[in-house]
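> my questions concern the predicted model and sequence given below.
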Amino acid sequence: MPPPRKFFPLLFTNAALLAAGISPSTPAYPLSLSEAGGDATSQAQELHLEVHINQDPAATLARFSLRGQTLSASAQTLRELGLRLPTGIAAEAPDIALEQLSGVRVDYDARNQRLDLQVPVQMLDRPTTYLHAGPERRAAAVTNTSPGLLLNYDLHAQQLQGDRDIDGFLELRLFGLGPGTWSSSQNTRLASGRTGEHATSTRLDSRWQLDLPDRMLSLSLGDQLSGALSWSRSARIAGLHLTRDFSLQPYRVTTPLSSFAGEAVLPSTVDLYINGVRQASQRVAPGRFQLDAMPALNGIGQAQLLVTDINGHSSALEFPLYGAPELLQPGLSDWSLDIGVLRRDYGIRSFAYDHRPLASASLRHGLGEQLTLEAHAEAAQDLQLGGIGAVALLGHRGGMLNASFSGSQAAGRHGSQRSLGYQWNAPGLSVSASTQRRSRHFVDAPDYLRQATLPLRTDRFFVGFGNVHSGQFSLNYISQHYPGNPETRLAGAGWSRSLPGQAWISLQFNHDLGERGMDNAYLYISTPLDRHTQLSSALRHADDGNAVTLEANHSPAMDNEGWGWRAQASTGVQASAHLEINHLDEQGHWSLGLDHVGDIGTLAYLNSTGSLAWFGGGLHRLRRADDGFALVTTSGLPGVPIRLQNQWVGNTDARGELLVAPLHAWQRNLLSIDPLALPADMQIDAVEQQVVPAARSGVRAAFRLQPGKPLSVQILGLDKHWLPAGTQAVIESQGRTVTRTVIGHDGQLYLDNAPADARLRVRQDGRECRLALPAPGSLPATTIALEPLQCQR
């Protein structure tokens, strides 16, 4: 917990006291005889009073004594009321006159036996009230996962000048059978044409993964990427991967929280604003409070704390903040451990692994509010690597600094890597600069198999500035030097701005500072015609010529089904044209198109993306489910519209089922039914529910629907007139009370779900009468009886 700002108590104490007309040196207000309602005798009266301190009621009655005009209490009573005794008063004093307490105002209401005390905030001895801004932090309870099998597919077929290719990415996933999830993916290609026919299939990744959300731990066995830091690199390995996974508790805040502390004299409302946007509003009782706010920005911002008491008086304080997502809270650690062997020729060969074992570990630890330490190590045969780093926040305005140093030993040669970076973000200005230097003999795990050469030097610089009126400007520079190659140095400048009617314009210029000295410039303008349709044009200038591109496209809404299209034409060194139509629904997405490029020819293609799932005892088609999904059931009722986060996602099929994807794993996803779309007589227990799927797994969401049994009749009383409106009626079934209702005008009784053997019992003019109600199915479709019913004794 960060230390609160120490200037808050003084500011809010004085401001609130002055607002209430109180000074810390204000003398006590003695009670007059008439006010106290007592007499001038010396005998004390014992009183048990309702106490309000600074207009905040105490939880229980408190014991006082009244002698003449003096109201007294014991030291224990005052401590129980949350008051701090002034210096010089004994801790066990049995009788303390309230008029002896400096700065205390006393108002005793004898008629209502109520005592109002107005005390300086320094006298309040209460625990600090801790408040929280932002979403709920506790982990969401995971909905029970049901067994299932899922196949994600991405199929692409094309033809160009007699050559045909069919490529497919497939991922098979098994979940809900025992702990963890099994998955395997592969690429498959079928080709035919002038060179003959051939088929290839390459396995990509196969692994088993177990997530433990309560401990924020993830364990996986198989093919995966090793853990890494910002200044190290991941390697493809086959083996064991154990890591701290913050995504298993997405509502937990890992970055340091800004803490704001103060004191309120009266019951007040505390409002926190960051960059003019209210982040929290909570009520506090008199005394100390501390507000822990979730970071709402990346970079510098302005915070304002506004305290408003119940009398409407406000005190405010402004101060700067700097949000840094790269930092961890003090004492919080993020780490990973990998043991396995390196993967060779990924995407080319299915089972190619290095025979030498590899171990890798990464660690980040929050040492303080403004400092996070980092470490990384790798070990294999003929390879040892170790490095340390740090991320530091330079005060509340200074930006963020990061640095690292690594050393390696491979094949008897030593190498080193050094990096240094700085960034500063503000609403109108952003600056970042970084450099990374490596010696020629520095080797890490990806470079261990000589599959990826590291640059000897990399320098980057970026500055962005502007506002809504002038647009956003940017300047950038990058330099890289690879062994045996000339140094590459690029400089660029850009400008972008929104135009009236939600149009957009962007201009970018780049210059090669090296020997080639090449220049290129790019201008892009887009104009929306409606929510999903837009026109755009692009002009490109380069040393090899100029090009002009015109495009019009219409995209279907991702939260709905529909058709889309795209048409594009380019002129320049090589003319080209593109035409595509696509369709999106709850079962997936497909597109059909033509590409024509100069002398190459015309390419026709067809692409389809989606999923097949064996879940809930049936086979379903749905959109591609890379994360969680849910099987929604509506008790067999077809055609029911289902909403996800209040957005329509599809209707239930003939079996009353719909698979909804994607859902956010480990988070609360709101599924709902629009009751206005249901038949009027349909009964439903709940119109919405929240489901929390595990990662890459499916859950069930059952909405219980059943046709109602409405009944509407008119009833005559014992006097053969309509029962009076408002008459209390009891509905019984099998001798038990089912419900209670009232009679409407003209003796009308309506039940939306009447039992088959319902009986009515009412009291009229002191007499009780009963009536056997007809079964709902025995009435016409209007559910209104043709003849009124007579209530009998």
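Cool, got the structure.

> make it CA atoms for all contacts and neighbour counts henceforth
Fine.

> show residues contacting stretch 553-572.
Outside stretch 553-572, the residues that touch it by C-alpha atoms under 8 Å, 6 or more residues apart in numbering are 532-535, 545-552, 575-586, 647-650.

> quick one: mark the members of these that sit in strands.
Using DSSP state E, the subset of those located in strands is 533-535, 545-552, 576-585, 647-650.

> any of those buried? List them.
533-535, 546-552, 576-585, 648-650 (16 or more other C-alpha atoms under 10 Å).

> count the neighbours of Ser432 for me.
Around Ser432 sit 18 other residues, with neighbours defined as other C-alpha atoms under 10 Å.

> how far away is it from Ala392?
To Ala392, Ser432 is 15 Å away according to C-alpha to C-alpha, to the nearest Å.

> alright, now check it against this:
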Amino acid sequence: MSVSTVMHEARAELFDTSLLAGRSKESDLSRFLSNVELPAGRHKLDVYVNDLWKGRFKVLLGSTREDVKIASTAISELGLQTSWVSPAADSDNWIPVQYISEGATFVLDISTQSLRVSVPQAYVRRTDESYIDPQFWDPGLPALILGYNAVYNRLEAQSTNVATNDFYSGLNLGVNIGGWQFRELGSASKRSDERIQYQSNLRYAQNNIASLKSVVRVGEFYSGGELFESVKTKGVGLSSDINMLPNSMQAFSPVVRGTARTNALVIVKQNGSIIYQENVPPGPFVIDALPQTGSAGDLTVIVQEASGEVTSFTIPFSSVPSMLKAGVSKYALTLGSAVQPNTNYTPDFFQATWQRGLDNRATGYLGSTMSPEYQAYLIGGAFNLPVGALSLDVTHARTDLKERNFTGQSIRITYSKLLDATATNFTLGAFRYSSANFYTFDDAIYAKENNFSKNRKKYQNRFDIHQTEDTSVIDMKTWDSLTGARPRNNFSLNISQRLPGEWGSVYFAGVQRDYWGSNKKSREYQFGFSKSFNQVSISLSVNKVRDSHGHEQTRSYIGFTIPFEMFSNRATLASSVSFAESRYSQSNTSVSGSALQSQRLSYSVAASHDPENRAISVGSTYRANNVTVGGTLGEASDYRQFGLDARGTVVMIPGKILASNDMGNTMLVVEAPKAKGMVVNGDASVVTDEDGYALVPYASPYRTNSIMLSEGANTSGGRVIGNVAHSVPFADAVAKVTFKTDLRQALNFRALHANGSPLPFGAEVLDQAGNSIGYVGQASTLYINYDKRPSQLTVRMHDSVCAINLPDVLAPRASVSCR
């Protein structure tokens, strides 16, 4: 490597001014090549490695662009190999950027306050390119948060003129301070003449611990449900947050190992598509950063040698939910009291789970739930086999009830496989056998009150899709626990099949349960078919569902959708017919679409018919800058309906209150001082206010979020300097992204020499004090920026100057004289 190569990369591009027309070829453009716009010393710059943003680092600048140094400790944080030993680090461990790896080059971009480094791939650590070192994760600002989703609905019976008015609002209340996030998740509801009621669902404080890749929670929250069933808990929990890991470590994928005889190209394919490729030198190679590839499909590894020789081999790959990548661990610890609904029994308990990816083929896991009157122990493993992915675990539980003690076991098996030859995705999910004396923790809690008979009467004919005024929705699992229905076998099956040629695809999903002490069985299933041709989509489905009285019913559906264009926007015509037990049930026809800039307005018009009724309805939703509002209106022969809804988030940060048009968890505050009307990431519904602030309700935690500002129809005020910035927030944080702005006023006007000839392109414009405030652009137009409007300007050309007396008012299309 030679320093001259680096200097070539760093030197500004030259423009041949002789290519300009007329006297413009005599322009002095040397000021645009200035490399001393930043003084020598330490500066904090955005650093990119191979065009990927890695964070804001302290950089030491010398007197020239070529004299740029960075701390040697930053090499690892930039995602580079630390085995490269630099010969040029000084006594303070500052290293010239060209020596951070062999073959490194760089460009210092003063205009964007950034340093762009190019490094050979061999010296980049094998991890996700998009992964940012945890030191740059932003815990965010102190903030008060109110997220809401409010719905009002009025339903009036035509025959009786009796109306019911229902109001509901889901609420997400939060306080972020000192790295802690306090959350209250609840709902407010009111029905007709009843008083408004508030229900708290979860209430907790959490702290994200980057060093442990974990999160700690204190308060009311749900325990993890991956190995044991999730339990609402009042206590404390510490658990892994897999989102803190690089993307390739979050989901199971095998490690590819092989040997190359020459400089070779290694290609990894799944289901016929290339998912990864890399150049490797001669010798053994390891590829351990495959992207997330789904849960099924063997991997074909192709090694293309420089000699032209090609070899390949297959790595069996199927995955089930409990599989982890080799070397990755997950854990969860929970200590507290169980506070399940529909019971007053709140036992103390401790629960611990641990999972570990052992190698390409196996993941092991353990778990335990301990309570004074209930103990359970789980052991299991997940295996990536040539015949598919299989997980198997056994749970042993002891339950102490008033009458007697029960000891039993439960065996759970999950299987998944993609049959490549027939493109069949086959999943046998959670086949579970439980012995007669096995209780889950849920079962034990409800059984402790010994109120089976009371619950059977209270919840008679109550199922998960039915709701009465005096009870809340109950899912099937809770129903079984409340009524003492003890599952014996639970069998679920999921199959999806792509049909040959252009015949579409089919799927089947079903579950069957049977119980100890009963001959009854519960069955639910779905079957569907879909096909698209010439943009027209046809679908058919058959479902077994339960009605409000618990009766099973088979319903079928057939429908089609046709896209078309209306008022220069896309819209969709949809029509469907449904049947219940082979009898006609209902038909629907609708037109829906969106309009306005950024598709801010969505709408639908629908008509329906059933054997007893005809109805028509309209609905619309509009995304304003600070709230999303919508309304619905429907009428039929026996009812009239009217509804309103609104959702959004209000955030208070020090010195500012902001609002967005959607509910958010992890959010970004954009600040571009005094730049009003700037559009954020091209979404015309997210724009900066008069102070230059905007709230973005959607951000990806622990990942780079790039924010780009562009001018909108009503942009005014400060001019943004550099329109792209980045942030890597913690989960549930309110992070801040700040842009620099030029607050000077801008003025454009045309000026000519006294003889009517144009001024040369690129000539510099100075104010009375001799400060450079602008330049001459095309067609002899002057572009100037100023704090205080000047009365006189000087235009400095290559070999002469001329002066302009600037009038207070400039007439449209008028020209001023430069003498």
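In hand now; what should we look at? Given the structure is predicted, the values throughout are model-derived calculations rather than measurements.

> fetch the TM-score of the aligned pair.
Overlay of the two chains. TM-score (TM-score structural alignment, normalised by the length of the first structure): 0.69; 633 aligned residues with a C-alpha RMSD of 4.2 Å.

> contact partners for the most centrally placed residue in the second structure?
Nearest to the mean C-alpha position of the second structure, by C-alpha atoms, centre = their mean, lies Ser700 at 4.6 Å. Going by C-alpha under 8 Å, 6+ apart, Ser700 of the second structure touches Thr666, Val728, Pro729, Ala731.

> got CSV for these, with distance to Ile784 of the second structure and neighbour count too?
Shown next, in CSV, are the contacts of Ser700 of the second structure (distance: C-alpha to C-alpha, whole Å; neighbours: other C-alpha atoms under 10 Å):
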residue, distance to Ile784 of the second structure, neighbour count
Thr666, 40, 19
Val728, 36, 29
Pro729, 38, 26
Ala731, 44, 26
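
> nearest residue to Val560 of the second structure other than its sequence neighbours?
Val isn't right for residue 560 of the second structure; it's Phe. Ile538 (4.3 Å; C-alpha to C-alpha, 6 or more residues apart in numbering).

> list the contacts for the aligned partner of that neighbour in the first structure?
In the first structure, the residue matched to Ile538 of the second structure (TM-score structural alignment) is Ile505. By C-alpha under 8 Å, 6+ apart, Ile505 of the first structure lies in contact with Ser496, Arg497, Ser498, Leu499, Leu523, Tyr524, Ile525, Ser526.

> show me what counts as buried in the helix or strand in which Ile505 of the first structure is found.
Per DSSP states H and E: Ile505 of the first structure is located in strand 503-512. Residues of strand 503-512 of the first structure classed as buried by neighbour count (16+ other C-alpha under 10 Å): Ala503, Trp504, Ile505, Ser506, Leu507, Gln508, Phe509, Asn510, His511.

> from Tyr524 of the first structure, how far out is the aligned residue in the first structure for Gln586 of the second structure?
Using TM-score structural alignment, the equivalent of Gln586 of the second structure in the first structure is Val548. Look at Val548 of the first structure and Tyr524 of the first structure: by C-alpha to C-alpha, they are 10 Å apart.

> who touches both of those two?
With C-alpha under 8 Å, 6+ apart as the test, Val548 of the first structure and Tyr524 both reach Ser537, Ala538, Leu539.

> secondary structure class of the aligned residue in the second structure for the first one, three-state.
With TM-score structural alignment as the criterion, Ser537 of the first structure lines up with Ser575 in the second structure. Three-state assignment for Ser575 of the second structure (DSSP: H, G, I helix; E, B strand; the rest coil): strand.

> can you tell me the closest non-neighbouring residue to Ser575 of the second structure?
Counting by C-alpha to C-alpha, 6+ apart, Ser575 of the second structure lies nearest to Thr589, which is 4.3 Å off, once chain neighbours are set aside.

> make CSV out of the buried residues of strand 503-512 of the first structure and add distance to Pro325 of the first structure.
CSV is the format used below for the buried residues of strand 503-512 of the first structure (distance: C-alpha to C-alpha, whole Å):
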residue, distance to Pro325 of the first structure
Ala503, 32
Trp504, 30
Ile505, 31
Ser506, 29
Leu507, 30
Gln508, 29
Phe509, 31
Asn510, 31
His511, 33
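
> with adjacent residues omitted, what lies nearest to the aligned residue in the second structure for Gly464 of the first structure?
Superposed on the second structure with TM-score structural alignment, Gly464 of the first structure falls opposite Ser496. Spatial nearest neighbour of Ser496 of the second structure, excluding adjacent residues (C-alpha to C-alpha, 6+ apart): Tyr507 at 4.1 Å.

> please, which helix or strand holds the one you found?
Going by DSSP H and E, Tyr507 of the second structure is in strand 505-515.

> so what secondary structure elements neighbour that strand?
Judged by 3 or more C-alpha pairs under 8 Å, 6 or more residues apart in numbering; DSSP states H and E, the packing partners of strand 505-515 of the second structure are strand 487-498, strand 521-533.

> off-centre distance for the first one?
To tie it back to what came earlier, the one meant is strand 487-498 of the second structure. 30 Å (C-alpha atoms, centre = their mean, to the nearest Å).

> now the last one
Relative to its chain's centre, strand 521-533 of the second structure lies at 29 Å (C-alpha atoms, centre = their mean).

> how big's the offset between it and the first structure?
Compared with the first structure after fitting, strand 521-533 of the second structure deviates on average by 4.0 Å (mean C-alpha distance after the TM-score superposition for the first structure).

> show residues contacting that strand.
Outside strand 521-533 of the second structure, the residues touching it (C-alpha under 8 Å, 6+ apart) are 502-515, 537-545.

> can we see that at 7 Å?
By C-alpha atoms under 7 Å, 6 or more residues apart in numbering, the residues outside strand 521-533 of the second structure that reach it are 503-514, 537-545.

> which of the residues in it are buried?
Arg523, Glu524, Tyr525, Gln526, Phe527, Gly528, Phe529, Ser530, Lys531.

> got the end-to-end distance for stretch 169-181 of the first structure?
Using C-alpha to C-alpha, one end of stretch 169-181 of the first structure lies 19 Å from the other.

> let me see the contact set for the residue nearest to Ser575 of the second structure.
Contacts of Thr589 of the second structure by C-alpha under 7 Å, 6+ apart are Ala574, Ser575, Ser576, Ala606, Ala607, Ser608.

> please redo it, this time with the cut-off set to 10 Å
559-561, 573-577, 605-609, 616 (C-alpha atoms under 10 Å, 6 or more residues apart in numbering).

> which of these sits closest to Glu278 of the second structure?
Ranked by distance to Glu278 of the second structure (C-alpha to C-alpha), the contacts of Thr589 of the second structure are led by Thr561 at 42.5 Å.

> any idea of the angle the strand holding Tyr507 of the second structure forms with strand 487-498?
Taking axes from the mean of the first three to the mean of the last three C-alpha atoms, to 10 degrees, one finds strand 505-515 of the second structure and strand 487-498 inclined to each other by 180 degrees.
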